[in-house]
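# what's the 3D shape of this:
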Amino acid sequence: MRGAPARLGVVVASCVLVLAACGSGSGSGASSSRGSRHVTSADGIVTAAKGSRDDAPHLSGRTLEGDALDVSSAYEGKIVVVNVWSSWCPPCRAEAGSLERVAKELKPQGVEFVGINTRDASTGPAKTFEKSYGLTYPNLYDPAGKLVLRFPAGSLSPQAIPSTLVIDRHGKIAARKLSGVGAGTLHTMIGPVLAEK
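As a prediction, this is how the structure comes out:
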């Protein structure tokens, strides 16, 4: 019965994600239980100052194509933008083109994008989504939301579908947006982290 609490945690977190899924709000009301360490802008971007960021969790698994990916080792020393999405989510569809454009634009500057596909029962719809929107960056397949649960409580964790996070060069969570993003929002989130030494 030791596995029961863990399974319950997965179910509860999955329900929270589904209930929060595809929210149309700006996310400007998002806040952290750790209060003043995080600042929320008028457009719903939540940031953490360089000295007060939480470690990002170890994100690894299989991509939609079945390839193994360990984000920490594959992108060590790089800025990583993580986007949590589902194929059935309208805001996820709306943001996909912007994510791909900015990923290509910033790759030469040491910024890598990784998607986490969650709440899709099979890889078929997710692969169709990937192809339809021309996504070239890797997307981890996480149907039960286990990767999402690895983010520390009280951190800038993904709490909705879609969610986008920026992880700095030292593997710490620098910024989060809990709704769809456009190119301008992505640059606002990534720019300050890119400028850090």
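# CA only for contacts and neighbour counts going forward, please
OK.
# who touches the host helix or strand of residue 184?
Per DSSP states H and E, residue 184 falls inside helix 183-195. With CA atoms under 8 Å, 6 or more residues apart in numbering as the test, helix 183-195 has contacts from 45, 79, 98, 99, 101, 102, 166, 168, 174, 175, 176.
# Let's compare: structure for the following, please.
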Amino acid sequence: MRRLALVCVSVLTLLLAACTGSGPAAEGGFVSGDGTITRVPPDQRTPAPAISGKTLDDEPWSSSSVTGKVLVYNVWGSWCPPCVKEAPALVKAARRTEKTAQFVGLNTRDASPAQGQAFVREFEVPYPNLFDPGGELVLKFAGQLPLNAIPSTVVIDHQGRIAARVMGEATEATLVGLIEDVAAGR
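This is a model prediction of the structure:
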């Protein structure tokens, strides 16, 4: 019994270390991804959750307003160093694929919209960003493709199904390639 308790305490300590930023997989109080790409074959895709909310500019936005395009959600925070590093690649990918894809940012864990607005201005982000300080929108993906790393990116196909995920920082080439594959039905 004592051995079981010791094992449980050890496991709990490792889990908490990853969440608090004191473990090897965490940076600054968040879990950073390693850029792992998960592709879901078309015949195994599940419907993406409906996402709606207020943008950083307090305008309503809903995933139901996007038709005929690949939808790309990027989870980010202005406080997140990998998000800052990734931002130029997202902007370039969004501009290169604007005819086939709609990017949407999910701004998580920022205390106020002003923090996200400053980030969007600095990087000249051309797409809407929803203010999600508590992560409620991100949690809608739970059980499908976990988004426990920040940044994370999810690609949704024309039929509204989850097609791919990047855990951690994504490159322009990776995003454009994923979008082209999904737009082509792959």
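# quick revisit: the helix holding residue 184 of structure 1: which residues count as buried?
For helix 183-195 of structure 1, burial by neighbour count (16 or more other CA atoms under 10 Å) applies to 183, 185, 186, 189, 190, 193, 194.
# Equivalent analysis for stretch 93-111 of structure 1, please.
Buried-residue list, stretch 93-111 of structure 1, by 16+ other CA under 10 Å: 93, 95, 96, 97, 98, 99, 100, 102, 103, 106, 111.
# Including distance to residue 115 of structure 1, could the buried residues of helix 183-195 of structure 1 go into JSON lines?
Converted to JSON lines, the buried residues of helix 183-195 of structure 1 look like this (distance: CA to CA, whole Å):
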{"residue": "183", "distance to residue 115 of structure 1": "16"}
{"residue": "185", "distance to residue 115 of structure 1": "17"}
{"residue": "186", "distance to residue 115 of structure 1": "14"}
{"residue": "189", "distance to residue 115 of structure 1": "16"}
{"residue": "190", "distance to residue 115 of structure 1": "16"}
{"residue": "193", "distance to residue 115 of structure 1": "19"}
{"residue": "194", "distance to residue 115 of structure 1": "20"}
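# now for the contacts of helix 183-195 of structure 1, which pair is the farthest apart?
Within the contacts of helix 183-195 of structure 1, 101 and 174 form the most distant pair, 21.2 Å apart (CA to CA).
# circling back to that earlier point, from the buried residues of stretch 93-111 of structure 1, which is closest to residue 50 of structure 1?
Nearest to residue 50 of structure 1 among these is residue 111, at 17.4 Å by CA to CA.
# List the residues that contact residue 129 of structure 2.
Applying CA under 8 Å, 6+ apart, we find residue 129 of structure 2 in contact with 55, 56, 104, 105, 106, 107.
# which among the contacts of helix 183-195 of structure 1 gets closest to residue 17 of structure 1?
Closest to residue 17 of structure 1, out of all of those and judged by CA to CA, is residue 176, at 15.4 Å.
# Quick one: map the closest one onto structure 2.
Residue correspondence to structure 2 (TM-score structural alignment): residue 176 of structure 1 is matched to residue 165.
# What of residue 132 of structure 1?
Under TM-score structural alignment, residue 132 of structure 1 pairs with residue 122 in structure 2.
# Its match and residue 80 of structure 2, how far apart?
For residue 122 of structure 2, the distance to residue 80 of structure 2 equals 15 Å [CA to CA, to the nearest Å].
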